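*Asks:* sequence first, predicted coordinates after that:
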Amino acid sequence: MTGLCYWPAIEFPEVSEIPTREDAAKAASALLDVVGDFPFSNDDHRSAWLAMVLTLVARPAIAGPCPLFSFDANCRGAGKSKLVDVASIIATGHDMPRRAWVRDDGELRKVITSVALEAVPSVLFDNLTGPIGGPSLDMALQGTSWTDRILGKSETTGALPLRTVWMATGNNIEYGGDTARRALPCRLESPHESPEDRKDFKRHDLLAWVKSNRGPLANAAVTIVRAYFAAGCPTKGGLAPWGGFESWSDVVRGAIVFAGLPDPSRTRVIVRGTDRSAEVLRMLHVGIREAGNAVTAATIEQLLREQLVPGQQDQYPSLRAGVMEMCGSEFSSRKIGAGLRSFVGRVSDGQRLMSRKCHGNVSQWYVEPVAIAAGNGGDMDRSPPPVTPLGCPEPFVISSVGDGGGGGDGSGPASSQVIFVGHGDGVA
C-alpha cells in the first residue's frame, strides 16, 4: 500500500531480542578481529574505531550531536581511510562519502549547508594537509540543526536537521579553534617505512571481504547496542562526562564499556597535545609575564615592533611567538586585543588570562593563578544553565544572515519577531 518494496541485497541474521553481556563481548571481538591487521596505537584506539561503527549504526538512538572522529597516523599508507571505509560498509554497505577540506570558513559553511540540504548521514574529510577546525565546523559538531542563506537569494534554508557524523583523516592532525575538545581521535602507529608495501595481511582484499560478510558484521554491531539497552543501560551516567555529547556518551561509550572494552574517550589525551589554541595560550601566559604582567595591547605591539640589535637576545620570545601564532605577521594592537579577549578566563596550568580597565578605559592584561575548590569552580563565576521555556521550538544555529526584505511594520502577517542569540569566548 505504501508503494515501497524492501529487497535487501544481502541476508541479515536475526538479532536476539535480549542478548547478554557475553553476546555483546563476542560481537565486539568479532568486529575488532576485522581490523586486527591495523597498527592501532593501543586498545583505547581500537575502542575509538568501534565507537565510530556503533555511532553510524545507532545514530537514530542518539538525541544530541556526535563528536568528530579523527583518524591520524605517524606516516602515509597506514590505513586510515580504509578503517573509515570498513566502518561505513558495515553500517551502510557503501564506502564513506568524501568531501574536500577547505580552510576558508566561509567556503566550509557552504559545504556544511549542502550536507544539511542533502541530509547526508556521514562525511569524511580525507587526507588533511593542515589543521582542522573553525567556527562553522564547531557549530556543526555541537548542534543538531542548521540554517544558512541560500546562495544568490535573500532568503534562508530554514531550520534543517543536521545529524551528520563527521570524520577526518590525516597524518599527525592538528586542531584549530574549539575543534580539539569536540574530536575523538583514533591513531595508527606503523613500524614500517612504507606500510602500503605490506603483504602479511590476514585478509588480502579487506573491503571486498567486509562487503561479502556485511550481514553478520552488522548483526554484531546491533547486538552490542541491543544488549546494552536490554540490560537497562547499566553504565549510563557512570562514565566521566563529556560536555556537549551526553547522549552520545550514554549510548555509544556506555555500550562499549558494557561489552568489556576500554572507554574510547581516553584517546582524547592526544588531542590536548595538538590543540593549537591551548599552546598559544600557554605562550601568551609566559609572554605577558615577560612583559611585566600588566600590559595593554598597544604596549605589546610596541614591544614586539622594537628592532632587535644584531646579536642581542630577544627579551620577549614567548610573547612574540604567541602573538605571531595568534595574529600572524601582520599584527596590530587591535588584532592583539581581539585575540586576547578570546582567551579571557580560560585556565591553563592553573593560570588564567584576565583584563581590567585602566586609564582611558583601556584594557590591561595580566595572568593570575586560579584556586579551584572541590565540587565547584573556585573563584570563577558559575551561571545556571539556560532553560528553554515550554512550548518554544528548539534553538537552531544561524551561521549567516541575508537581507530578508521588508518585513512590514509589525501589524500584518508579514512581520517577524526574531530573537538572535550568540555565544563565544571573549565576545566583544
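*Replies:* Sure thing, it's come through.
*Asks:* make it CA atoms for all contacts and neighbour counts henceforth
*Replies:* Fine.
*Asks:* ok, now how distant is residue 126 from residue 42?
*Replies:* Residue 126 is 23 Å from residue 42, where distance means Cα to Cα, to the nearest Å.
*Asks:* of those two, who's got more company?
*Replies:* residue 126 (21 against 13; other Cα atoms under 10 Å).
*Asks:* so is the closest residue in space to the more buried one that isn't next to it in sequence in a helix, a strand, or just coil?
*Replies:* The shortest distance from residue 126 to any non-neighbouring residue, by Cα to Cα, 6 or more residues apart in numbering, is to residue 169 (5.0 Å). Following DSSP: H, G, I helix; E, B strand; the rest coil, the label given to residue 169 is strand.
*Asks:* please list all residues in contact with residue 169.
*Replies:* Residues near residue 169 by Cα atoms under 8 Å, 6 or more residues apart in numbering: 70, 71, 72, 80, 81, 124, 125, 126, 127, 128.
*Asks:* ok, the closest residue to the last one other than its chain neighbours - contacts?
*Replies:* For residue 128, the nearest residue in space outside its immediate sequence neighbours is residue 170; the separation is 4.7 Å by Cα to Cα, 6+ apart. With contact set as Cα under 8 Å, 6+ apart, residue 170 has these partners: 70, 71, 72, 73, 80, 126, 127, 128, 129.
*Asks:* how about 7 Å then?
*Replies:* Going by Cα atoms under 7 Å, 6 or more residues apart in numbering, residue 170 touches 71, 72, 73, 126, 127, 128, 129.
*Asks:* tell me the contacts of residue 90?
*Replies:* 214, 217, 218.
*Asks:* try 8 Å this time
*Replies:* 53, 210, 211, 214, 217, 218.
*Asks:* A further structure is provided below for comparison with the first:
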Amino acid sequence: MNAAESKEQLLARLRAIADNTVQARPATDAPSAARARSVAPEARAGAKSRRRKVPPPPSISRGDDDRVWIHETPDEVKVTDETVAAIATKAPSVFRMGQTLGEVEDAEFRPAASARVIDLASSVAVYFHESNDDGEVRETPVHPPRYLGERILARPSHPGVRVLEGIVRSPILRTDGSVCSIHGFDAQSKLFYAPTIAFPEVPSSASLDEAVAAYLRLSEPFADFPYEDRELGIACAISAILTLLSRHLIGLVPVKCTSASSPGSGKGLEADTITMIGLGVALPRSPWSADAEEQRKMLDGHARRNELAILLDNIVCPLGGASLERNVTSTVVDVRVLGRSETVSFPWRATVLANGNNIRFAGDMPRRTYLARIVPQDDRPDQRTNFRLSPLLDHVRINRARYVIDALTILSAHAKAGRPRAARDGGWGSFEEWTSVVADAVVFAGGRDPLGARVVRDAKTDTVREALDGLIRIWRAFGGAVGIELACAQVIERCGADDEARAFLDELLDEQVPSRSEKQTKAARLSVLLSRNADRWTMVDGSLLGFVQGSAGRFGRRWKLSAPRGA
C-alpha cells in the first residue's frame, strides 16, 4: 500500500476479496443433505463396518494349551468354582491347612496372598470371552478376573485341594504300622515328608524282640537323669518321643511334665533331648504367665503357626487355666482375629511339654498330665560331670537317625501286632487313642506303664483345691455359713481385723488372680476366683461344699456356700 492510498480505498479492496471467496464456495444442496440423513440405519451400519475392517483379536486353539479353559461370564461363583477345581488338579504344590490355602516351599507351609492366587490361576487356567463374528464363534483369551484372589481366600473350604496336616522331618508312621520314607506328600497320613538327614530303613515286619532291643537303645540318652523313679522317668521320656512321631494318628494328647526338686537338675536338657530326637530341633522356650489373658494369647499364637510341639519352660506359677485345659482336650480351637471381634478356627496338633521346679497345678490340669520327677542327690547338680554321654545333645544330633528308627520300630511292631493292650486297672478318659498308640507300645516294648505317672490330685499339686479349702474355712469363720449370702467386699472387710486370715487371703489372690491394674480391687479379684470355680465341690471336714452365685446386692454379686444337689 502506497502512502497516497486512502483508508476508504483499503476497505474497498478488502470487501472485494471477501466477496470473491464466498462466491468460490459450492452452494449447499439442501435436498441432497436431507436425503443423506434419511438413509436407512442398516445401510449406514454396513458402510461403517466396511470402513473399519480391523482384524479380530487372535484366538488360541485349545489343542495348543493343556491348561483348563474357563469361560469368564458374569457368574462369578461359577468362575471361582472352576478356578478352585483347576488349582486342585493342576497345582501339586498347593495345599489347604485348616481353612488356609497355601504352598509348601523349602519344607515350610506358606499361606497364599491374593496376588499369588491370581498367579496360580494364570498357570493352571486360560480365561476367555466368546464372540460371534460373521457366524464364527471365537474364543479370545483374557486376563484372570481380579476378584478371584480375594474370593478364593475368603472361602472356608476348597473342594479337591489336598489337606495338609503338617510337615515332618522324620519318616511317617501310618495307621497300619507301615512307614513312609519317600520325600514329599503322603496321601494316607496327609503329611509332607521333608527330611534333613538320611534315615535307615525301618524293618518291614518288626518283631517284639526288635521292639524290646529298640527300647533299650532309646533309653540310653536318659540313663543319666536322676529320676525319682528311674524306669518310670525313662518311660515318660520315651512316651513323649513316640507321641511326637505318631502325633498325626492321635486326637488328644496329655501334657508331658517334668518337675525337679532343685534348679540345675537337667529338666531343660531332658526336654531338648526329647524334641531333638522327635523333631530334629530344640524348641524355643515359652514362658508360662499367671495371667489368663497372656496364657490365651500365647496359646493362640502357637495355634496360628500350627506348631507340632510347645515347651513351657521353668514354670513358677501353677500350671493350668481355661485356655490350656481347652486346647489339650480339643482338636480344633477358636482363635481371636487380631484387632477384630472375630474368631477363626485352627487345628490344634501341638504336643505340650512343660518343666519347672516343684510344679503345682491348677484347675483340671492334673488329670490332663503325666509327670516325671527329677530328684538329684547332689547339693550342686548343675556342677555334675560324671555323665556317660557328654555333651548329650551333640551325641543325640549325631545318632538321631538311629534313635528315630528305634522309636518307629517300637510303634510299628506294636501296630502290626494288633496294638495289644497293657494289663492295667482302668484307662485314661479323653486320652484313649494316646493310650492305645503310645502308652501300650511302651509297655509292649518292655517299659513301665506311663499311665502310672498320671498326676494325682492332692494338696501338693492342686493349688486351686488347696485355695478353695482355705477359702471355705475363712468364709464360714466370718459369717458365711451354708446358705448365707455374702458379697466379696463384705468378706474382705471382715477378714481385715484378723492378721492371719488377711495374710492368707492376700497370698491366695496373688497366686490365683494376680492384679491386672491398680484399679482392680481385692473384692473384684475374689469374685473372679469364685466365678472360675463356681459349682466346684471340695471336701472340707467331711462335708462336700462349693460356692454358688446368689442374688445381686448393694455390694455387688453375692455368693453362698452350698452342697451339691442330692448330697
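*Replies:* In hand now; what should we look at? Bear in mind that the values here come from a model prediction, so they are computed numbers and not experimental data.
*Asks:* still on that earlier bit, list only buried entries from the contacts of residue 169 of structure 1.
*Replies:* Taking 16 or more other Cα atoms under 10 Å as the criterion, what is buried in these is 70, 71, 72, 80, 81, 124, 125, 126, 127, 128.
*Asks:* mind listing which of these are in helices?
*Replies:* Among those, the residues falling in helices (DSSP state H) are 80, 81.
*Asks:* next, format the buried ones among the contacts of residue 169 of structure 1 as CSV and append distance to residue 161 of structure 1.
*Replies:* Listed next are these as CSV, based on distance: Cα to Cα, whole Å:
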residue, distance to residue 161 of structure 1
70, 23
71, 26
72, 29
80, 29
81, 27
124, 19
125, 20
126, 24
127, 27
128, 27
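*Asks:* tell me the one of the buried ones among the contacts of residue 169 of structure 1 nearest residue 145 of structure 1?
*Replies:* Among those, residue 124 lies closest to residue 145 of structure 1 (Cα to Cα), at 19.3 Å.
*Asks:* mind listing what the most centrally placed residue in structure 1 touches?
*Replies:* Nearest residue to the geometric centre of structure 1 (Cα atoms, centre = their mean): residue 182, 3.0 Å. Neighbour list for residue 182 of structure 1: 67, 68, 138, 141, 142 [criterion: Cα under 8 Å, 6+ apart].
*Asks:* the first one maps to what in structure 2?
*Replies:* Spelled out, it's residue 67 of structure 1. In structure 2, the residue matched to residue 67 of structure 1 (TM-score structural alignment) is residue 254.
*Asks:* distance of the residue nearest to residue 332 of structure 2 when sequence neighbours are not counted from residue 100 of structure 2?
*Replies:* Spatial nearest neighbour of residue 332 of structure 2, chain neighbours left out: residue 347 (4.3 Å); criterion: Cα to Cα, 6+ apart. The gap separating residue 347 of structure 2 from residue 100 of structure 2 is 11 Å, by Cα to Cα.
*Asks:* before we move on, what about residue 523 of structure 2?
*Replies:* Residue 523 of structure 2 is 44 Å from residue 100 of structure 2, where distance means Cα to Cα.
*Asks:* returning to what we had before: whatever residue of structure 2 lines up with the residue nearest to the centre of structure 1 and residue 421 of structure 2, how far apart?
*Replies:* When structure 2 is aligned by TM-score structural alignment, residue 182 of structure 1 is paired with residue 368. In this view, residue 368 of structure 2 and residue 421 of structure 2 are 21 Å apart by Cα to Cα.
*Asks:* next, the mean deviation of the top helix by length along structure 2 compared to structure 1.
*Replies:* For structure 2, the longest helix by residue count, based on DSSP H, is helix 392-416. Compared with structure 1 after fitting, helix 392-416 of structure 2 has a mean deviation of 1.0 Å; criterion: mean Cα distance after the TM-score superposition for structure 1.
*Asks:* what's the helix or strand just after that helix aligned against in structure 1?
*Replies:* Downstream of helix 392-416 of structure 2, the first helix or strand assigned by DSSP states H and E is helix 432-434. With TM-score structural alignment applied, helix 432-434 of structure 2 matches the range 246-248 in structure 1.
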